[in-house]
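S.K.: pasting the structure only:
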């Protein structure tokens, strides 16, 4: 047997597998077409599960103030994954792992304090801050 014939004989199971996949996909697309009964549904335009009738446009513009808070949430939530992984391997890491995680948590706390001090976590606008200051006077 030549090398080309051996390669071709090893390739036929893969070709048969791809053909079987295509047949199954075609059957999955064709069977509902033949079995479905075309009926006019009275409640076709009504809400399905929530029961709330949509009002207005679904494309609502959010203010830019929501995005930094969302980004900070994702960042600090991702750090929870690292802390969880450290907690699972706590005994294997020993004191060195404990010191490294303490430094990591310290950096996170420093970042959180920095964000808090610069007002990145504050929801109020400058106008609202001025109004609050005027009310205090």
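M.R.: Cool, got the structure. Since this is a predicted model, take the numbers as computed values, not measurements.
S.K.: please count neighbours and contacts with C-alpha atoms only from this point.
M.R.: Noted.
S.K.: just how off-centre is the longest helix along the chain within its chain?
M.R.: Secondary structure assigned by DSSP state H gives helix 3-35 as the longest helix of the chain. Computed by C-alpha atoms, centre = their mean, to the nearest Å, the separation of helix 3-35 from the middle of its chain amounts to 34 Å.
S.K.: for comparison:
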């Protein structure tokens, strides 16, 4: 029974260290802000510094849904590239079944692209 518990000791140690480090990343900046005075806002600290002038409208404005569709399509094809490159390196050693599976995957993605194109997800006005 002691050997089973000893096998889980590295996992427990990893979790304790991870929680300690993540807790330090949360707590230490707050403590440093208290000592340096960074937590006391004033008008100069709250002024616009990136563009130099106040925003024209509310910063919580809604985005068009097509923005999200394009972002999702980008992620899908980025994942395709992540799968395609390692497969292309090892295609000759993994056999015809893997080749057929990747061709099915590429056809599925092409059908998805054709569907998105037909629905107008790639059109921008």
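M.R.: It's in. Everything quoted here is computed from the prediction, not taken from an experiment.
S.K.: what's the helix or strand that the longest helix of the first structure is followed by in contact with?
M.R.: Sequence-wise, the next helix or strand downstream of helix 3-35 of the first structure (DSSP states H and E) is helix 66-88. Contacts to helix 66-88 of the first structure, defined as C-alpha atoms under 8 Å, 6 or more residues apart in numbering, come from residues 93, 97, 101, 108, 120-121.
S.K.: of the residues you listed, grab the buried ones for PyMOL.
M.R.: Here is the PyMOL command that selects the buried residues among the contacts of helix 66-88 of the first structure (16 or more other C-alpha atoms under 10 Å):
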select buried, resi 97+101
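S.K.: possible to save the contacts of helix 66-88 of the first structure as a markdown table with distance to residue 13 of the first structure?
M.R.: Putting the contacts of helix 66-88 of the first structure into a markdown table (distance: C-alpha to C-alpha, whole Å) gives the following:
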| residue | distance to residue 13 of the first structure |
| --- | --- |
| 93 | 48 |
| 97 | 50 |
| 101 | 52 |
| 108 | 54 |
| 120 | 60 |
| 121 | 59 |
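S.K.: of the contacts of helix 66-88 of the first structure, which belong to strands?
M.R.: Secondary structure from DSSP state E places none of the contacts of helix 66-88 of the first structure in strands.
S.K.: just the ones in helices from the contacts of helix 66-88 of the first structure, please.
M.R.: 93, 97, 101, 108.
S.K.: just give me the closest of the contacts of helix 66-88 of the first structure to residue 44 of the first structure.
M.R.: Of all these, residue 44 of the first structure sits closest to residue 121, with 44.0 Å by C-alpha to C-alpha.
S.K.: check contacts around that closest one.
M.R.: With C-alpha under 8 Å, 6+ apart, residue 121 of the first structure has these contacts: 68-69, 115.
S.K.: tell me which element residue 18 of the second structure falls in.
M.R.: Judged by DSSP H and E, residue 18 of the second structure forms part of helix 2-36.
S.K.: just give me the residue closest to the centre of the second structure.
M.R.: residue 75 (9.5 Å; C-alpha atoms, centre = their mean).
S.K.: show me what that residue aligns to in the first structure.
M.R.: Mapped onto the first structure by TM-score structural alignment, residue 75 of the second structure lines up with residue 74.
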